[in-house]
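[1] Sequence first, predicted coordinates after that:
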Amino acid sequence: MLSSMLKDHRVKQRHLKDAQEKRRQEAVSSLYKFNEGIMASINSRVSAAYVNQCQLDNEMKQLEVQTSRFNKLTTQWASELNSFHNALKEIGDVENWALSIESDLRLVTESLEYINNKNNSNTSKNS
C-alpha cells in the first residue's frame, strides 16, 4: 500500500511537472510572440520616423538651394535698383542743369532784346 501510494504520488508529480513544463513553454512562446509584436510595432514607428527624417533632410536641402537662389536674385535686384536710382539722380541733375542753362539763355536773350530795342530806339531818335 505504501509503495502504491508512493507510485501514485510520483505519477501525480510527473503529471504536475509535465503540466507545469507545458505551461512554461506556452508562456515562453506567448512572451516570444508578444516580444515580436512589440518589436514590429517599435520598428515600424522607427522606420516611419527615419523616412520622415530623410524627407525633412531632402526638403531642407531644397530650401537651402532655393534660399541661396533667392539671396542671389535679391542682391541682383538691389544692385539694379541702386543703378536705376543713380540714373534717376543723374537725370534729375541733367534736368536741373538744362533748366539752369535755359534760364541763363533766357536772361541773355532778354538782355540782347533789351539792348537791341534800346539801340533801335536810339537810332530812331537820332534820325
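    Yep, that arrived.
[2] going forward, measure contacts between C-alpha atoms and count neighbours the same way
    Noted.
[3] roughly how far apart are residue 77 and residue 68?
    According to Cα to Cα, to the nearest Å, residue 77 and residue 68 sit 14 Å apart.
[4] Could you measure from the spatially most central residue of the chain over to residue 72?
    Note on the chain: the residue nearest the mean C-alpha position is residue 63, at 4.5 Å, using Cα atoms, centre = their mean. According to Cα to Cα, residue 63 stands 14 Å off from residue 72.
[5] sorry, back to before: what about the residue nearest to the centre of the chain, which helix or strand?
    helix 2-126 (DSSP states H and E).
[6] which residues touch residue 102?
    Residues near residue 102 by Cα atoms under 8 Å, 6 or more residues apart in numbering: none.
[7] okay, pairing it with this:
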Amino acid sequence: MSDSLSQLLKNHNQQQAEVKRQNEQLKKNAVQSTNELTDSLTEYVNEGVTEIFSKQKELEQLSRKLANQTTRYANQTQQWLTLVDSFNMSLKELGDIRNWAEVMEHDMKTVMTTLEFVHQGK
C-alpha cells in the first residue's frame, strides 16, 4: 500500500509540475501577447501623432505664406489707392486749369469787346 501511496504522490507531484509548467507557459504567452499588443498600439498611436505633427507643420507653413501674401496684397492695394488718388487730383487740377482757361477766355473776350467798342468810338 505504501508503494501505491507513494506512486499516487509521485503522479500527483508530476501532474502538479505539469500544470505549473503549463501555467508558466500560458503566463509567458499572455505576457508576450500583451507586449505585442502594446507595441502595436504604441506604433499606431505614434503614426497618428506623427501625421498630426506633419499636418500641423504644413498648416503653419501655409498660414505664414498666406500672411505674407496678404501683406503683399495689402501693400499693393495701398499703392493702387495712392495712384488713384494722385490720378483724381490730377484730373481735378486739369479741371481747374480748364476752368481758369475758360475764365481767361471770357475775360479776354470782354477786354477785346471793350477795346473794339473804344476803337469804334473814336
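    That came through, no problem. Since we're looking at a predicted model, the values are computed, not measured.
[8] And the residue nearest to the centre of the first structure, what's its match in the second structure?
    When the second structure is aligned by TM-score structural alignment, residue 63 of the first structure is paired with residue 66.
[9] what's the spacing between that match and residue 72 of the second structure?
    10 Å.
[10] Just give me the residues shared between the contact sets of the two.
    In contact with both residue 66 of the second structure and residue 72: no residue, using Cα under 8 Å, 6+ apart.
[11] Residue 37 of the first structure: neighbour count?
    Residue 37 of the first structure has 12 neighbours, counted by other Cα atoms under 10 Å.
[12] Now which residue in the second structure aligns to it?
    That one, residue 37 of the first structure, aligns with residue 40 by TM-score structural alignment.
[13] distance of that match from residue 46 of the second structure?
    For residue 40 of the second structure, the distance to residue 46 of the second structure - Cα to Cα - is 10 Å.
[14] cool, and residue 24 of the second structure?
    Residue 24 of the second structure is 32 Å from residue 46 of the second structure, by Cα to Cα.
[15] Also residue 21 of the second structure?
    Taken as Cα to Cα, the span from residue 21 of the second structure to residue 46 of the second structure is 37 Å.
[16] likewise residue 120 of the second structure?
    Where residue 46 of the second structure is concerned, residue 120 of the second structure sits at a distance of 109 Å (Cα to Cα).
[17] Which one's more surrounded, those two?
    Counted by other Cα under 10 Å, residue 120 of the second structure and residue 46 do not tie: residue 46 has more neighbours, with 12 against 8.
[18] In contact with the counterpart of residue 90 of the first structure in the second structure: list those residues for me.
    In the second structure, the residue matched to residue 90 of the first structure (TM-score structural alignment) is residue 93. Contact criterion Cα under 8 Å, 6+ apart gives no residues in contact with residue 93 of the second structure.
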